[in-house]
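J.: structure, please.
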Amino acid sequence: MDSTRSLSTRSALARATLCALAMGMVACSDTRAAEAPSADQARSADEPWFGVMLPPGFEPHALHVISNRPAAPAVVPEGESQYRELAGDAIQAHLETIVGFSRESEETAEVGEGQIWGRVTGFPSGAKTIEWAVSEFRAAGIADVELQQFDQNEGASIWLPLSWEVRLLGDPAFGEGSANVVLESAMPLSAGDLSGGSLTAPLVYVGTATSTELARIDVRGKVAIQKAIPQGHTVFMRSPVGPRAQDLLDRGAVAVLTIIDLPGNMRARDIGCGGGTCFNIGGRDGRFIESVMDAAAAAGTTADIRVEMRLESERFSGLSAANGVAILPGTSRSDEYVVLNAHADAWFDGAGDNGDGLAVLVALARHFSTPGMRQERSIVFVASAGHHSSGLSGPGNFVAMNPEIAEGAVLVVNLEHTAQRNIAPARSLHEDGYREWTMDSHEAPIVAGITNLAPYLEGLVERGIERYGTNFVSGPNTMASGEGGTYRRLGVPVFTTMQGPPMYHTTGEVLEMVSTPGMERMARFMAFFVKEVSGVLVAQLNPTSGEQR
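T.: This next block holds a predicted model:
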């Protein structure tokens, strides 16, 4: 049971089963390892790693999908063409500035050796992003603008990896000249410290780590490799993959590698695993591992494939952060507030989480501060410190530090992940046989959650689809994930727009993944939405409130 041959054979069977169960036929065609070994796979032992092509390495800001066609243009209704501040090119300029703060985080190795970067709350990159948003609010002509600073909650800390490496150890048993191979896409997950900082152990492939697959596999003392194939919203993978990783650790695995079957060879900082050592592995690194294990089985090799991993990490506490808050007074109901929120923090380039949302927020601030655009109710723009850093909640501190606004709020709008392009598996393959991916012409699906399901607000969403072509999906729902959840405590409706597409929380979430027309679509829809809610009765926004104002 413990031989490389038997484990590799089971890995092929597990992936074949996975293909049969996956949605669509494309899932079966993206991995030749799920098929019977071909003559090319049954290589001579004279070739390094049985002749399997080495993985391509890691490119930190690469676009990992084919993009040959532009995004569908934005629809500009009659009478709105003069709103140039809502045009896609204007918002794109904001987005490029925002992503620039992430790039600086990497260039300066803000965290450890620079293998992880972003707009990190509690670090200079996060602070610079909020300060920029505040300067934009002021440049728009808004008089009441504040940088509201706060400290990390007592006892809270954020775990960050500083330096790491995962490498397969070469062995002549896998072909003459088989040298060590570093899996450059490896990404350690939260709280995954290594005792002593390193370990070396044999690999064992467990497919999707279901009880059926594990019934005949002994993971004790080994590094277990499981596979995740995200479908639709990446967050849907958290509930099955994380607990299965923890189960593998509970069964005696010394660590878990999760192959994330996504475009290219990206780092993915999502899908945790509880209290043990876990790394995510990019798709093409994962294909290399699978192909070598299958080639070893086909060649009759019995030697274990071994992995060596190293990890240094640190917990950070005693940090501080800030929200950027701007208030446009209403013309007749200035003590009632519509709050518009977008978080500024991000992992990696973060163009879609949440660079696009913050860029749209800044565009809306410019729009509503122009002459003639004042609304009946006051509008509050919150460039939130975010929610990625434990104990530094942007929404939580905004509510606590602004009791007058909290008391007078009638509606909260949360702009979160609004314009990332939709992608799908392509018909073409990379040179190593890994399936390529391609963009389509529209944005990835956007969930529109309204916490109280108010018919009036739901009607505005429907009108937005007709008027602007926003790609809202799902029927009425009460979703308020991310920043939206904290605002529930206000007891007013919270409207959250959110994507969770495949590039979410990965290094592939680069500028090119965001649709410029898509940001314009969202900005124009939100301007329409805010104007429509500004003058109506509270009873229409919140039918159960009993208020008639």
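
J.: please make it C-alpha for all contacts and neighbour counts, starting now.
T.: Noted.

J.: which residues touch residue 252?
T.: Applying CA atoms under 8 Å, 6 or more residues apart in numbering, we find residue 252 in contact with 219, 220, 221, 222.

J.: could you also give me the structure for this second sequence? I'd like to compare it with the first:
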Amino acid sequence: MKSVFKSPLSLTVLASCLLSVGAIAAPANDPATLAQIRDSAMKSDWAYERLADLTDLVGPRLSGSAGAAAAVEQVAAAMRKLGAKVTLQPVKVPHWVRGAETAELVDYNGRPAGITQKIVLTALGGSGATPAAGLTAPVLVVRSLDELKAKAAQVKGSIVLVDVPFDQELADRGHAGAAYGPGAGFRYVGPKMAAELGAAAALVRSVGGANFRIPHTGVTGLVDGARIPAAAITTEDVLLLDRLLARGPVKMHLTLTPQNLPDADSFNVIADWPGSDKADEVVIVSGHLDSWDLGTGAHDDGTGVAGAMGVIETLKKLNLHPRRTIRVIAWMNEENGTRGGKAYFDANKDKLDKHFAAIESDSGGGRPFGFIGSVTPPMVKYFAPLKDALAPIGAGQFERHDIAGAADTSPMERAGVPVFEPMVDSSAYFNYHHTPADTLDKVSPLELKRHVAVMTSLSWFLANMEQPIGRTAHQDSED
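T.: The predicted model follows:
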């Protein structure tokens, strides 16, 4: 050893060499360790292989389904194989089952005798059912909730279509969330308001881009007692309806036969990679395990789950254990209830002081440019070493937000736990989101490697920070 220290090797390079053979304990957030984590993740196909297992072997994973149950077992087994301490946290989840879904235009001005026109749509989560033979009613188009209220007299007995376009240009310029938000809000509130006003059924314009006559499903705010049939209709068919309605009244025959079954038993999958001297403190890294039933949930949110799983695989490969425990969570029921996130919060609300930070990935598997975090402004400077470590793979950006706003971690965030998420290019995400096209072939293996590199580096960095990160700037008492 004496001759080694006389060599021209720097201490940083020496540490890197020794780490590669597991000869010494990791010196926390030094540049060599961060570089090893980054480079190891960029060489590994493990997360993509787990994503293939999830999407190709299990398939759709809507809460309460056989697919969701199989996914719980698959992910738990993979994490146990790595040596993580795995816990299955029970969660009661909604169990909604899609049935038949067809529609056709049966009357409109200028319709040739014997002609009807098929409309492409898909039932929205929580939708009620039509009679088995369907229903026929006039179509009423509105373009805002205010217009829906103003036309209350026309709503009763009608099939109401809420027509709010998705702003793809906004998404193309890096604001996909802002493009999605308005449409998603109308999708959630519109059917409920239409039901309260006596509508026979409610339709919403699909919330997403691409416009290849593919409908985008999603959750609604419908409740028992006013659970009318509700569906998302493709952009092309909305435009057809607009043109036909300009000629005069239009009637549609609609058949939707979903079922709202009793709540089902399910689980959050929790996998701990134990810390050392601060093992009682936790850094969460997570994605949601459930998906809608139309596709196989590759982007939403298979990449988030596989990326979080890849954190432990990367650290195990390098024989690294952080100071704080890194806790991988595959949340159940983000899509139509967020019951998993709420169950975890309820079980841990008296232990939030031990939750140092939480990471949630739920924006798809696009190119990561860095990360977003809801730390207070004085903390930003402490993340410079992490930004430097991720810069070589083009992921060294850090945006500070008062509220990160991820779904399953939001109860913790409102209670003061800092929340982080990867900063990804989501300009094409809503082409596939909640559609039959959300499949493995849409995910880039290279970008998933970058995703794992960001998630692992960020998890490790947080788990080893010397500085108390503090609580988030905006706290309230909601749970």
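
J.: thinking again about what came up before, and the two most separated of the contacts of residue 252 of structure 1?
T.: 219 and 221 (6.3 Å; CA to CA).

J.: when these two are compared, which one has more neighbours?
T.: residue 219 (24 against 17; other CA atoms under 10 Å).

J.: check the secondary structure at that one for me.
T.: In three-state terms, and counting by DSSP: H, G, I helix; E, B strand; the rest coil, residue 219 of structure 1 is coil.

J.: who's in contact with the residue nearest to it when sequence neighbours are not counted?
T.: Using CA to CA, 6 or more residues apart in numbering and skipping residues adjacent in sequence, the residue nearest residue 219 of structure 1 is residue 253, 5.1 Å away. Taking CA under 8 Å, 6+ apart as the criterion, residue 253 of structure 1 is in contact with 219, 220, 221, 222, 223, 224.

J.: again with residue 256 of structure 2
T.: Residue 256 of structure 2 touches 99, 100, 101, 102, 123, 128, 129, 130, 132, 134, 229, counting by CA under 8 Å, 6+ apart.

J.: what residue in structure 1 is paired with the second one?
T.: Put plainly, it is residue 100 of structure 2. The alignment partner of residue 100 of structure 2 in structure 1, by TM-score structural alignment, is residue 163.

J.: tell me which element its match is part of?
T.: strand 158-168 (DSSP states H and E).

J.: where's the aligned residue in structure 2 for residue 379 of structure 1 relative to residue 339 of structure 2, distance?
T.: Aligned by TM-score structural alignment, residue 379 of structure 1 pairs with residue 326 of structure 2. In this view, residue 326 of structure 2 and residue 339 of structure 2 are 22 Å apart by CA to CA, to the nearest Å.

J.: returning to that earlier point: filter the contacts of residue 256 of structure 2 down to the ones also in contact in structure 1.
T.: Retained in structure 1 by both residues aligned by TM-score structural alignment, their matches' CA atoms under 8 Å are the following of the contacts of residue 256 of structure 2: 99, 100, 101, 102, 129, 130, 134.

J.: among these, the buried ones, what's the PyMOL command?
T.: Remark: buried members of those, expressed as a PyMOL selection using 16 or more other CA atoms under 10 Å:
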select buried, resi 101+102+129+130+134
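
J.: nearest to residue 272 of structure 2, of the kept ones among the contacts of residue 256 of structure 2?
T.: For these, the nearest to residue 272 of structure 2 is residue 99 (38.8 Å; CA to CA).
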